[in-house]
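all I have is the shape, not the residue letters:
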């Protein structure tokens, strides 16, 4: 009987500690704390992890992959491989004609011809805006700061559906 009492005591201690941990998590992030109204028990709601998907055949996915990898490369500018990687990404994702257009823009404006800026955004998103006549278009949104009113710019990207190469980059108003 003695061992049973100890087990009960340890179990009760574990439940109390678990409840304290749940309440502590709820204090850290109130969205995670949930109280069951029928039983009065406390639980922590699991936060859904964002899923990332891709399809190499989809033009918008390829544009998203390019911008994500490109921004990662130039963000890590202290890494010796970053510059070479950014250059390789340009050659892989952009058509030869668009590579020349980007280089001409950079020589004239002294700014990055992929981002149309001299600095690196903190966030990016890509939305497909349609397709037709062998091309697909996407709108890239670059966010340059955090906070309530972040600065945002947009770039219209055209992709050739046959080659899957980016054929045109234009700042979008």
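Sure, I can see it. Quick caveat: nothing in here was measured; it's all calculated off a predicted structure.

from here on, contacts and neighbour counts on C-alpha atoms
OK.

number of residues surrounding the nearest residue to residue 160 once chain neighbours are set aside?
Excluding the flanking residues, the one nearest residue 160 by CA to CA, 6 or more residues apart in numbering is residue 135, at 4.6 Å. Residues contacting residue 135 under the criterion other CA atoms under 10 Å number 18.

okay but residue 135 is in contact with residue 163, surely?
No: if you go by CA atoms under 8 Å, residue 135 and residue 163 don't touch, sitting 9.9 Å apart.

hmm, back to that, from residue 158, how far off is the residue nearest to residue 160?
Separation of residue 135 from residue 158 (CA to CA, to the nearest Å) stands at 7 Å.

cool, residue 3 as well?
73 Å.

over to residue 164?
Distance from residue 164 to residue 158, by CA to CA: 10 Å.

next up, a structure to set beside the first:
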């Protein structure tokens, strides 16, 4: 991996962690449901564990959603591609690419648009893999539209090895 790609990936991950905390904090405090952009919140701390597979999936989805959300930023597409390269196994990248060719939609989000919120929860492990459920929220309000994705990760490499819409 080149130094530039590594630096871009680290920057995207750090940005995602900060933005994730800023996005989650108002919701936990009973934030508003206004459709106007919120001012950037300043957080006093954040934490994570690079050994935690669920955290790894959450870091990926946070950074990836930030990159595709910022479509007007010239570096956004390169960041999203770098994130896929770092977090997904070669097999998962092939499966995602095949889905995108077939469905003309993003193979990470299983959609053509970008969610406004996301959440990751551990759902189990076995045979050297862990599974997480990613919940994507597509709108604000009292009855937001959500979709769910089951994400499988290799426990040794922490690479995402499989993604599928949850039934």
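Sure thing, it's come through. Just so you know, these numbers come straight off a predicted model, no measurement behind them.

circling back: what about residue 3 and residue 158 of structure 1, which has more around it?
Remark: of residue 3 of structure 1 and residue 158, residue 158 carries more neighbours, 24 against 8, as counted by other CA under 10 Å.

could you find the counterpart of that one in structure 2?
When structure 2 is aligned by TM-score structural alignment, residue 158 of structure 1 is paired with residue 152.

quick check, that match in a helix?
No: counting by DSSP: H, G, I helix; E, B strand; the rest coil, residue 152 of structure 2 is located in no helix; its state is strand.

so it makes contact with residue 160?
Yes: under the criterion of CA under 8 Å, residue 152 of structure 2 makes contact with residue 160 at 5.8 Å.

can you give me the strands for structure 2?
117-126, 129-137, 146-154, 160-165 (DSSP state E).

between those, which one is closest to residue 105 of structure 2.
strand 160-165 (13.1 Å; CA to CA).

quick one: average offset of that closest one versus structure 1, please.
When structure 1 is superposed, strand 160-165 of structure 2 averages 0.2 Å from its matched positions, counting by mean CA distance after the TM-score superposition for structure 1.

now the angle between strand 146-154 and that strand, please.
160 degrees (axes from the mean of the first three to the mean of the last three CA atoms, to 10 degrees).

what's the angle between strand 160-165 of structure 2 and strand 129-137?
Going by the same axes, to 10 degrees, strand 160-165 of structure 2 makes 40 degrees with strand 129-137.

on contacts alone, who are the packing partners of strand 160-165 of structure 2?
Contacts defined by 3 or more CA pairs under 8 Å, 6 or more residues apart in numbering; DSSP states H and E place strand 160-165 of structure 2 against helix 90-103, strand 146-154.

now render the ones you listed as TSV, adding distance to residue 48 of structure 2.
Listed next are those as TSV, based on distance: least, CA to CA, whole Å:
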stretch	distance to residue 48 of structure 2
helix 90-103	24
strand 146-154	17
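
point out the most buried one among the ones you listed.
Counting by mean count of other CA atoms under 10 Å, strand 146-154 has the highest mean neighbour count of those, with a mean of 20.

what's the counterpart of residue 100 of structure 1 in structure 2?
In structure 2, residue 100 of structure 1 lands on residue 94 (TM-score structural alignment).

go on, residue 171 of structure 1?
In structure 2, residue 171 of structure 1 lands on residue 165 (TM-score structural alignment).

now do the residue lying closest to its match once chain neighbours are set aside against residue 5 of structure 2, distance only.
Leaving aside its sequence neighbours, residue 165 of structure 2 sits nearest to residue 149 (CA to CA, 6+ apart; 4.4 Å). Applying CA to CA, the value for residue 149 of structure 2 to residue 5 of structure 2 is 27 Å.

with residue 83 of structure 2 instead?
Taken as CA to CA, the span from residue 83 of structure 2 to residue 5 of structure 2 is 9 Å.
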